[in-house]
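Participant: Sequence and predicted model, in that order:
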Amino acid sequence: MTDLVPGNAGVPGGPGGRRRDAFGARGSGDTSGFGGLVPPVATLESSSRPFGDDAADSVYDTLERVFPELGDAVERVVFAYGELTIHVRRERLLEVARTLRDDPGLRFELLSSSSGVDYPDDLTGRRLHTVVHLTSMTHRRRLRVEVSVPDADPHLPSLTSVWPTADWHERETYDLFGIVYDGHPGLARIMMPDDWVGHPQRKDYPLGGIAVEYKGAQIPPPDTRRSYS
C-alpha cells in the first residue's frame, strides 16, 4: 500500500507533495513498499518443547518413540506460525521418510509438494534447501520436512521410492535450483531447454538481459526498467 501525502494544493500527490511507501520505505522507487522491511536474524536453534500445539507435540513424540536414532537424524525442529518443520540430515532422509509414511501413529501418506529454496547466507554453509510438505489423511495433519545441501555437493536421495508424487516436483527443483536427486527414475529439465546454462531460481542468477528466443526479444535488466515513483 502506498500513501500520497498532500502537497501545497491540499491534493494528495499534488504540487509539493511526496510519496510515502508502505513499511517506511522512502524515495527508493520501490513501488511495492517492501524496501523498509528488516529481515529477522537467522538462528539454528530448535523450538522449545512442548510446542504448545497438540498435533505438533503428538507427531514429534510419536516420531521420537518409533525412531530411536532421531537425535542423529534430525538437526533441529522448529515450530512457528502453527506449523512444524523437521530439519533432517540428508544421509538419514529415506529412513525418516519411510517412518513418517508407515508408522500407524504418523501415516503421512501424501507428499503434496516438494520445492527448492536458495539461502546464499545460510549459517550452515549449505545454501540449497529442499522443502517437502507432507499430509496425513488418516490423522488430518500436516508436516514440513527440510533438507539442506551445499552448492559444491548438491546431492540428496530422491523421495520417489517413498512417495511417487515427488517425481515431477523433484524434476522442477533440479531444473530451477540444481539440486540433484539421486535415485530419481528420470531426472531431467522440465521447465528450461535441455541445453540451458544455470538454474534460474538461484539468488545469484542474473535478472533480465536474457534473450527470449521464441519472440526474438530481450528482457531488460531490472535497473533499466521503468520507475513508477
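Facilitator: Alright, I've got the coordinates. Quick caveat: nothing in here was measured; it's all calculated off a predicted structure. Numbering: from 1, shown residues only.
Participant: contacts and neighbour counts: CA atoms only from here.
Facilitator: OK.
Participant: Tell me which residue is most central in this structure.
Facilitator: Centroid-nearest residue in the chain: Val117, 4.0 Å away (criterion: C-alpha atoms, centre = their mean).
Participant: before we go on, here's another structure to hold up against the first:
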Amino acid sequence: MSEASGSEPGPDLVHGALVSWSRGQQVLHATRESYLDVISGLRDDGYDMCVDLCAVDYLAHPARSLPDGVTAERFEVVVDLLSLQQRKRVRVRVQVSESDPRVVSLFGLYPGTEAMEREAFDLMGVRFDGHPDLSRILMPEDWEGHPLRKDYSVGRVPVQFKAARSTR
C-alpha cells in the first residue's frame, strides 16, 4: 500500500510510516510522534493481536542500517502485531532517544501490552506515557538502573531477586 503522490514513485508508506522488509515480514518505521496513530490504523486494518513488544539497546551499533529517512537512536521499541483473520504479521519499529526514552503506551489499544511495557521499562528504562501502572515487574522496587542496558555495570554484586514463596 503506497501513499506516495505525484508522478515520481516515492517510498512506500503505510499509515504514514516508512515500509521495509525483513525476512519476508513487513516492517513499518514509525516516528515517536506517529507511533500511536500507526498502531491504531493497523488495529483498524484488522491487526487485532499484539504478540510482542520489547525494547532494544543499540549502544554498540549506532550506524546500523535503516531505511532512508529514519534516524538511528540508541533505543528502539519493537511491536509485533498479528491479524488472525488475514493470517498476516507486521512489525512496527520506533526509534527512541537516549536523552528522552519514552513513547506513548499502547495499553488503551491492546490491554495485553501492560506487562510487556512494564518489562521494557524495568529492564531498559523506556517509559510508556499513559501506562496505568508503570512500575518494576521483575526487579525489586529499590533496584537502581536498568540491567539490560548495554552500559549497565555488571559489578560482581550478588543479584537480589524479588521474594518468592517457597513451595517446600
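Facilitator: Arrived safely, thanks for sending. The structure presented is a predicted model; accordingly, all values stated were derived computationally and were not measured.
Participant: overall similarity of the pair, as a TM-score.
Facilitator: Put the two chains on top of each other and the TM-score (TM-score structural alignment, normalised by the length of structure 2) is 0.79; 145 aligned residues with a C-alpha RMSD of 2.0 Å.
Participant: Which residue in structure 2 aligns with the residue nearest to the centre of structure 1?
Facilitator: Correspondence of Val117 of structure 1 to structure 2, assessed by TM-score structural alignment: Val56.
Participant: re the thing from before, now the residue nearest to the centre of structure 1: which helix or strand?
Facilitator: For Val117 of structure 1, the host element (DSSP states H and E) is strand 110-118.
Participant: In structure 2, which residues correspond to the helix or strand that comes right after that strand?
Facilitator: The helix or strand immediately downstream of strand 110-118 of structure 1 is strand 128-136, counting by DSSP H and E. Under TM-score structural alignment, strand 128-136 of structure 1 corresponds to residues 75-83 of structure 2.
Participant: who touches the matching stretch?
Facilitator: 46-59, 88-98, 101 (C-alpha atoms under 8 Å, 6 or more residues apart in numbering).
Participant: change it to 6 Å
Facilitator: Among residues not part of stretch 75-83 of structure 2, those counted as contacts by C-alpha atoms under 6 Å, 6 or more residues apart in numbering are 46-58, 88-96.
Participant: if I've got this straight, Ala56 of structure 1 is in a helix?
Facilitator: Yes. Applying DSSP: H, G, I helix; E, B strand; the rest coil, one finds Ala56 of structure 1 inside a helix.
Participant: Number of residues surrounding it?
Facilitator: 20 (other C-alpha atoms under 10 Å).
Participant: all strands of structure 1, in order?
Facilitator: Under the criterion DSSP state E, structure 1 carries strands at the ranges 2-5, 18-21, 74-80, 83-88, 110-118, 128-136, 141-149, 155-157, 180-182, 211-212, 217-218.
Participant: what helices or strands is the third one leaning on?
Facilitator: Secondary structure elements in contact with strand 74-80 of structure 1, counted by 3 or more C-alpha pairs under 6 Å, 6 or more residues apart in numbering; DSSP states H and E, are strand 83-88.
Participant: compared with structure 2, how much does the strand it packs on deviate?
Facilitator: After superposition onto structure 2, strand 83-88 of structure 1 sits on average 0.9 Å from its aligned residues (mean C-alpha distance after the TM-score superposition for structure 1).
Participant: where in structure 2 is the aligned partner of that strand, by residue range?
Facilitator: Going by TM-score structural alignment: strand 83-88 of structure 1 matches residues 25-30.
Participant: Kindly report the same for stretch 152-160 of structure 1.
Facilitator: Going by TM-score structural alignment: stretch 152-160 of structure 1 matches residues 99-107.
Participant: can you give me the end-to-end distance of the matching stretch?
Facilitator: 24 Å (C-alpha to C-alpha, to the nearest Å).
Participant: And it, what's buried?
Facilitator: For stretch 99-107 of structure 2, the neighbour count (16 or more other C-alpha atoms under 10 Å) marks Pro101, Arg102, Val103, Val104, Ser105, Leu106, Phe107 as buried.
Participant: got it, and stretch 108-119 of structure 1?
Facilitator: Within stretch 108-119 of structure 1, the residues that count as buried by 16+ other C-alpha under 10 Å are Phe108, Glu109, Leu110, Leu111, Ser113, Ser114, Ser115, Gly116, Val117, Asp118.
Participant: Dump these into TSV; add distance to Asp167 of structure 1 as well.
Facilitator: Putting these into TSV (distance: C-alpha to C-alpha, whole Å) gives the following:
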residue	distance to Asp167 of structure 1
Phe108	17
Glu109	15
Leu110	13
Leu111	10
Ser113	10
Ser114	9
Ser115	11
Gly116	14
Val117	18
Asp118	20
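Participant: ok, which pair from those residues is furthest apart?
Facilitator: The two members of those with the most space between them (C-alpha to C-alpha) are Glu109 and Asp118, at 27.2 Å.
Participant: on that earlier part again, to Tyr205 of structure 1, which of the strands of structure 1 lies closest?
Facilitator: strand 110-118 (10.8 Å).
Participant: got the angle for that closest one vs strand 141-149?
Facilitator: Relative orientation of strand 110-118 of structure 1 versus strand 141-149 (axes from the mean of the first three to the mean of the last three C-alpha atoms, to 10 degrees): 40 degrees.
Participant: By how much does strand 110-118 of structure 1 deviate from structure 2 on average?
Facilitator: Superposing on structure 2 places strand 110-118 of structure 1 at an average distance of 0.5 Å from its equivalents, by mean C-alpha distance after the TM-score superposition for structure 1.
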